[in-house]
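Participant: Here's a sequence, model it:
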Amino acid sequence: MATIGAPFEPGHVVHLFEHVLDEVQSAGSARVTLGRSSFLIRRELVADLRAADLAGPIPALGRPLLVLHSPTHATVAAANAGRIFAAAAEPKSLVPLDGCDHLLTDREQAERAAGLIADWAEQHLPPH
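Facilitator: Coordinates of the predicted model:
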C-alpha cells in the first residue's frame, strides 16, 4: 500500500470546502471546485471525515506501507507523513518527494513518484 501526500487526520480536508459547509448541512450536498476538478460534497462525507480515526487502522493494515510526502507540501504538512509512518507496522518506508505539489501536477515528478512506488512494490510483492 502507498500513500502520497496523505493527511493523518482525514477531517483535516474539511477546511478545503468550509465555504460550502452551511449549504452541505442544510441541502445535504454542495458542489465545490478543488484544483481543476468539481466535486459533489455530501453531508455523509463530512461526517465520515470528521469521525475517521486512523490511529487504529494504520497499524492493523497487515500490509507493507510506503509513505511518500513532500517536505514542502503546501496542502498537507509533512508532519502528517511522520505520524502515518510512526503508526504503521513493519515493513514500512518513508520517502520524501522533494518539490512535489499535492496533485503531482508536474509530469516529471509524477513519473518519479510512480517509479518509486513500482520499485518499492516489487520488493514486497510475491514472485510471479
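
Participant: from here on, contacts and neighbour counts on C-alpha atoms
Facilitator: OK.

Participant: So for the biggest helix by length in the chain, what gets flagged as buried?
Facilitator: Using DSSP state H to define each element, the chain has its longest helix at helix 107-124. By neighbour count with 16 or more other CA atoms under 10 Å, helix 107-124 contains the buried residues 109-110, 113, 116-117, 120-121.

Participant: which one among the residues you listed gets closest to residue 26?
Facilitator: residue 110 (38.5 Å; CA to CA).

Participant: and the gap between that closest one and residue 117?
Facilitator: To residue 117, residue 110 is 11 Å away according to CA to CA, to the nearest Å.

Participant: Let's see this one next, to set against the first:
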Amino acid sequence: MTTLHTQRRGERTGPTHLSAYRLMWMLVTFDLPVDTKKHRAEATRFREFLLDQGFERSQFSNYLRLVNGQEHFETHARRIGANLPGRGDVFIFQFTDRQYENIIRFSDQSRRKRQKNPEQIALF
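Facilitator: Next comes the predicted model:
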C-alpha cells in the first residue's frame, strides 16, 4: 500500500492511503476510420493526445493510464470527450488496480507471467 501526504491551505493533513481498490486503470480503446487522409490525421491526432495526457500504448488502438480514484477518472474522461475525432468509436473502461493485477495475458500462444503493478505513482 502506498501512502501520500496531502495538503490543504498549507497544512499537512496526514497520510492518505492509496489502496489497490482506489487506484484505477483507464483503458481507452477505439476503432477510428483511416480511409482518407483527413481521417488518418484525426486518428493520429487522437493517439498523440492520449500520449500527451499520460496514457501508454498497450496496442495500436488500446491505451492505458493509472488514475487515483473516480474523480481523476472523470477528469480524464471529460478531456477525452472534448478531444474526440469526428468519426469512429471510442470506449473508456475502468477497473481497479487489484483487477488489473488479475488480467490473464497470452503472447505468442503462451501464457505470460503476471504483470507487476507499479509500486509508485508519479503525481504531476
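
Participant: Now the TM-score, please.
Facilitator: The TM-score (TM-score structural alignment, normalised by the length of structure 2) is 0.26; 62 aligned residues with a CA RMSD of 5.1 Å.

Participant: picking up where we left off before, can I get the buried residues of helix 107-124 of structure 1 in CSV including distance to residue 26 of structure 1?
Facilitator: Conversion of these to CSV gives the following (distance: CA to CA, whole Å):
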residue, distance to residue 26 of structure 1
109, 40
110, 38
113, 40
116, 44
117, 42
120, 45
121, 44
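
Participant: Now for those: which two are most distant?
Facilitator: Across the buried residues of helix 107-124 of structure 1 (CA to CA), the longest gap, 18.2 Å, separates 109 and 121.

Participant: coming back round to it: so which of the buried residues of helix 107-124 of structure 1 comes closest to residue 24 of structure 1?
Facilitator: Among the buried residues of helix 107-124 of structure 1, residue 110 lies closest to residue 24 of structure 1 (CA to CA), at 32.9 Å.

Participant: what's the distance between residue 13 of structure 2 and residue 111 of structure 2?
Facilitator: 44 Å.

Participant: cool, and residue 67 of structure 2?
Facilitator: 27 Å.

Participant: These two: which is more packed in?
Facilitator: Neighbours were counted for residue 67 of structure 2 and for residue 111 using other CA atoms under 10 Å; residue 67 has more, 22 against 10.

Participant: in a helix, that's where the more buried one is, yeah?
Facilitator: No - counting by DSSP: H, G, I helix; E, B strand; the rest coil, residue 67 of structure 2 is not part of a helix but strand.

Participant: got the contact list for it?
Facilitator: 23-26, 73 (CA atoms under 8 Å, 6 or more residues apart in numbering).

Participant: Please repeat the previous calculation with a cut-off of 7 Å.
Facilitator: Residues in contact with residue 67 of structure 2 (CA atoms under 7 Å, 6 or more residues apart in numbering) are 23-25, 73.

Participant: Distance of it relative to residue 74 of structure 2?
Facilitator: Taken as CA to CA, the span from residue 67 of structure 2 to residue 74 of structure 2 is 10 Å.

Participant: still on that earlier bit, list just the nearest of the contacts of residue 67 of structure 2 to residue 7 of structure 2.
Facilitator: For the contacts of residue 67 of structure 2, the nearest to residue 7 of structure 2 is residue 23 (19.4 Å; CA to CA).

Participant: Return the distance of that closest one relative to residue 80 of structure 2.
Facilitator: 19 Å.

Participant: from memory residue 67 of structure 1 sits against residue 3, does it?
Facilitator: Yes - at 5.0 Å, residue 67 of structure 1 counts as touching residue 3 under the criterion of CA atoms under 7 Å.

Participant: who's more crowded, those two?
Facilitator: Here residue 67 of structure 1 and residue 3 are compared on neighbour count by other CA under 10 Å; more neighbours surround residue 67, at 23 against 15.

Participant: in which helix or strand would I find the more buried one?
Facilitator: strand 65-69 (DSSP states H and E).

Participant: No more questions from me, cheers.
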